[in-house]
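J.: When you get a sec, could you give me coordinates for this:
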Amino acid sequence: MGSSTIINSDLSLGVFTGTSFNGTRFLNTTMRNSNCTDIDLTFGQFIDSSFDNTIFTNATADYATFTRCKMRSVDLTGARLKNTWFSYTNLQNANFIDVNVNGINFSHTDLFNAKINDIQLLNAISIRGSRLPNGTYIDQDYNLITNGYADCNIPLESSWNVDENNSIAIIRSKQDENNCVFAPNKAIGPVRFYQTISDKYKQVRWELNPVLVLNARLGGQMTTITIGYPGHTYTMNSNHIEPIRFPLNKSMIKEIITVVVTFNPLKGDLTSNWCDDIQITIELADQPD
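T.: Reported below is the predicted structural model:
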């Protein structure tokens, strides 16, 4: 049944065990309370359709797209969902037990009471704009680096590499004593610290033109934040404080992308050089067709 289109149909209470819908488009179609065990939905496109209470145990839905669908209480136990795209979809009470969600997009989905754990959510490409199983709404994706927010209670070296011991410090902000920032701890620069970003971005759907977005706050004329790999970098500094957009493509899959912060303070001038709130997220520039 591949590459066909099903429109305005009601397939509820059906038994589709082992059926192939590879490449099929569902538009405004209902398949509630159905048995879809071992079904093949690879490259399928499902728009404004309903699958409430349907069993998708051990289904395969690699590169499938579910947009504005109702999928309350679906059972996806053991399903294969490589790079599956759920967007503006209701997944309340859905069962994701034994599902590898690496590369899945959950942006603007409702996962309230879904059986999905924190590790699975952490491995998803995006959960921006979603409601989590505990009812919490989240407006941004996980940071691809750790301790980018200069946590006062976390040692720098637990997340960051430094070129020279004790050359970087986490100190109280001059503007807000309740907040900490990264700052040089050496009167003569340059000094730098750096971190390799999570390789989660390598799981994206390259045809969607993924972009790494670097946001940060910084101070000082000689403070720079660079993202990239040798021969291919973008830099944020006092003259360019807007978010950095780092386009990705499949040729970069073997590269190691690093974020590097460099302070080059003038002699005796330490506190005017600082940075904080370093965040790197993945943005998918396009939607699936």
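J.: make it CA atoms for all contacts and neighbour counts henceforth
T.: OK.
J.: and stretch 78-96, how far apart are its ends?
T.: 8 Å (CA to CA, to the nearest Å).
J.: Buried by neighbour count: which residues of it qualify?
T.: 78-96 (16 or more other CA atoms under 10 Å).
J.: Next, the second sequence, to be compared with the first:
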Amino acid sequence: MADQEQNAQTNQSLPVARKLNGLKLKDVLKFLSSLLLPLVLGVFTLVISIQQQDAARQQRDLEIRLSSAERYESQQQRDLERTLDAQRYQNQLFDTYIQEMGKLLEKSNGSLTSNEVTATLARVKTLNIFRQLDAQRNVHIIRFLYEAKQLTDTPENRSLDLSTAKLLDIDFRDTAVDGKQLDQLSLAGIFLSNATFIDIKMSNISFSRTKFDTANFSLAKINDANFSSAEFYNTSFASTSFSNTIFTKATFNNVNFLSKNIYSVNFENSTLAHVDFSFSVLYNADFSSASLSNVSFLFSVLYNPDFSSATLSNVNFSQAVLFNGKFSSLIIINVKFSSTILNDVDFSFAKLHKPDFSEAQLTKVNFASIILILATFEYAMVSNANFQQSSCVASIFDYGMLSYCNFWHSNLKDAAFQRATLNQVNFSRANLYKTTFIGANMIKSELNNTLSIQDAILTNGIRGHDENLISNGQADCNISHISGWTVSNGNITSVISNSSNSNCQFTLHSLSTGATMYHRVN
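T.: Here you go, the predicted model:
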């Protein structure tokens, strides 16, 4: 009975629960729908707003681009108009100049330098027009004057003076005949920047006192030219041919002379710094009294070069070949002649500080009366060389081969000939104090008649000693030596040397009066 009542209650509660559940779901759906609609409307509104903003931004960007394009086009048009105006103005200036100079030429019978007034007027007009015209028109000005023979310097008609003119970016091929030939042109004392002379044949030209800053003469042919007192900076003469060219008192800095044909070029009294002559061939080049620093002659060939009285610092002649060269009375500091071939070269009366002749081949080289300081001749081959009366202090001849060399009256103090080969070398009256001959291949008699071999290390490692010549080699202080000498003035006596009991030396009676004496040595 109880179970039946319980089942009845359960069956009655099911519809009630379903009703409650139905009400809750309906309420939830209503609640969700009430939230969803505003949310959708909000999202839609946001999307529309973003799209409108993007469209507005794109419109603004388009308007900006169109405006920029219009401004750019307008600016281009204005620039073009200004350029055309400038060209018309420059053309007008050019035409006016040509007309005025033409009238001057007519009045002066074809010579602007015939009288001082005309020459001054022509100079002022030309310098003024150079400052106003561009490079292309300035080239035409030069060509006009050149073809009118106003830039040709002859005894009959001197060139128009254009000194102090400053010309930029001038291509002289535009002034040359057929772009190749330029003869009898005189432009002395001007300033040229970024000038071009490539592959031009030039003869009888004058650029004396002219300053070149960044110039290119590559492949040019220069004959009978005058560049005296000119200045060259960042200039290339690569593969340029020279003949009878004057560079006296010129200045070179960072210049390239790599050329196979340099004939009779005069660099006398010039200043050359950071100049490259590598692989060049020079004939009769004159560098006398010039100053060279950081200059390279690497692998070059020099016939009859003249460096007399010049100053060379950090100059490289390595692997070069020199024939009949003059290096007399010059000053050399840190110059390399390593692996160089020198034939008939004269260094007499020169002063060489730390020269390097290692592995060089020297034939008939004259070092007479030279001052060699810390010179190196290691592995060098020296034949028929003259070192008479030279100073070779601390010079190194180790492993060298010396034959028929003359060191007569030379000073070889502290020099080294270790393992050198010496054949017919004359050391007569030479000072070999502390000179090293260890392992040298030589004849002992070659050291006969030297002035001194004191403390020299001989071939066998024995230290050398000088003979006492106080009385023909007699070192006995117990006998009188004064009788073998003639004393002109003063008083002399012989005493035992402080350094050796078996040696004698002369001493003065009075240091204040001194003495003079002489003696014949057999």
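J.: What would you report as the TM-score here?
T.: Here the TM-score for the pair of chains, by TM-score structural alignment, normalised by the length of structure 1, is 0.55; 183 aligned residues with a CA RMSD of 3.1 Å.
J.: thinking again about what came up before, from the buried residues of stretch 78-96 of structure 1, which land in strands?
T.: With DSSP state E as the criterion, strands contain 85-87 from among the buried residues of stretch 78-96 of structure 1.
J.: Out of those residues, flag the one nearest to Asn105 of structure 1.
T.: Trp85 (4.8 Å; CA to CA).
J.: so what's that closest one up against?
T.: 63-67, 104-106 (CA atoms under 8 Å, 6 or more residues apart in numbering).
J.: which residue ranges form the strands in the stretch 301-450 of structure 2?
T.: Using DSSP state E, counting those that start in this stretch, the strands of the stretch 301-450 of structure 2 run over residues 301-303, 311-313, 321-323, 331-333, 341-343, 351-353, 361-363, 371-373, 381-383, 401-403, 421-423.
J.: Let's have these in CSV, adding distance to Tyr283 of structure 2.
T.: Listed next are those as CSV, based on distance: least, CA to CA, whole Å:
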stretch, distance to Tyr283 of structure 2
strand 301-303, 5
strand 311-313, 19
strand 321-323, 10
strand 331-333, 22
strand 341-343, 15
strand 351-353, 24
strand 361-363, 20
strand 371-373, 28
strand 381-383, 25
strand 401-403, 29
strand 421-423, 34
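J.: So for Lys444 of structure 2, which of those strands sits nearest?
T.: strand 421-423 (10.5 Å).
J.: what's the closest one packed up against?
T.: strand 401-403 (3 or more CA pairs under 8 Å, 6 or more residues apart in numbering; DSSP states H and E).
J.: start and end residues in structure 1 for the strand it packs on, please.
T.: Using TM-score structural alignment, strand 401-403 of structure 2 corresponds to residues 75-77 of structure 1.
J.: next one: the longest helix along structure 2 to chain centre, how far?
T.: Identified as the longest helix of structure 2 according to DSSP state H is helix 2-107. Between the centre of helix 2-107 of structure 2 and the centre of its chain there are 64 Å (CA atoms, centre = their mean, to the nearest Å).
J.: of all the strands of the stretch 301-450 of structure 2, which lies closest to Thr45 of structure 2?
T.: That would be strand 311-313 among these, by CA to CA, at 87.2 Å.
J.: Arg32 of structure 1 matches what in structure 2?
T.: With TM-score structural alignment as the criterion, Arg32 of structure 1 pairs with Ser358.
J.: quick one, what contacts that match?
T.: Here Ser358 of structure 2 is in contact with 337-339, 376-380 (CA under 8 Å, 6+ apart).
J.: and if we set it to 10 Å?
T.: Applying CA atoms under 10 Å, 6 or more residues apart in numbering to Ser358 of structure 2 gives the contacts 318, 336-340, 375-381, 396-400.
J.: ditto for Asp110 of structure 1
T.: 70-72, 86-94, 127, 129-133, 135, 137.
J.: and the gap between it and Leu121 of structure 1?
T.: 13 Å.
J.: Could you do Ala64 of structure 1 as well?
T.: Counting by CA to CA, the gap from Ala64 of structure 1 to Leu121 of structure 1 is 18 Å.
J.: does Asn237 of structure 1 really touch Thr226, like I thought?
T.: Yes - between Asn237 of structure 1 and Thr226 there is a contact under CA atoms under 10 Å: 8.8 Å.
J.: okay, and the common contacts of the two?
T.: In contact with both Asn237 of structure 1 and Thr226: Thr262, using CA under 10 Å, 6+ apart.
J.: coming back round to it: counting contacts, what elements does the longest helix of structure 2 pack onto?
T.: The contact analysis (3 or more CA pairs under 10 Å, 6 or more residues apart in numbering; DSSP states H and E) places helix 2-107 of structure 2 against helix 116-132, helix 135-147.
J.: For those, give me TSV that also has mean neighbour count and distance to Thr196 of structure 2.
T.: Shown next, in TSV, are those (neighbours: other CA atoms under 10 Å; distance: least, CA to CA, whole Å):
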stretch	mean neighbour count	distance to Thr196 of structure 2
helix 116-132	16	18
helix 135-147	18	11
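J.: Out of those, flag the one nearest Leu508 of structure 2.
T.: helix 116-132 (80.3 Å).
J.: Remind me which helix or strand Thr233 of structure 1 belongs to.
T.: strand 232-236 (DSSP states H and E).
J.: Tell me how far Asn123 of structure 1 lies from Ala59 of structure 1.
T.: Taken as CA to CA, the span from Asn123 of structure 1 to Ala59 of structure 1 is 20 Å.
J.: Distance check, the nearest residue to Asn460 of structure 2 once chain neighbours are set aside against Leu374 of structure 2.
T.: In this structure, Asn460 of structure 2 finds its nearest non-sequential neighbour in Ile438, 6.3 Å apart by CA to CA, 6 or more residues apart in numbering. Ile438 of structure 2 is 19 Å from Leu374 of structure 2, where distance means CA to CA.
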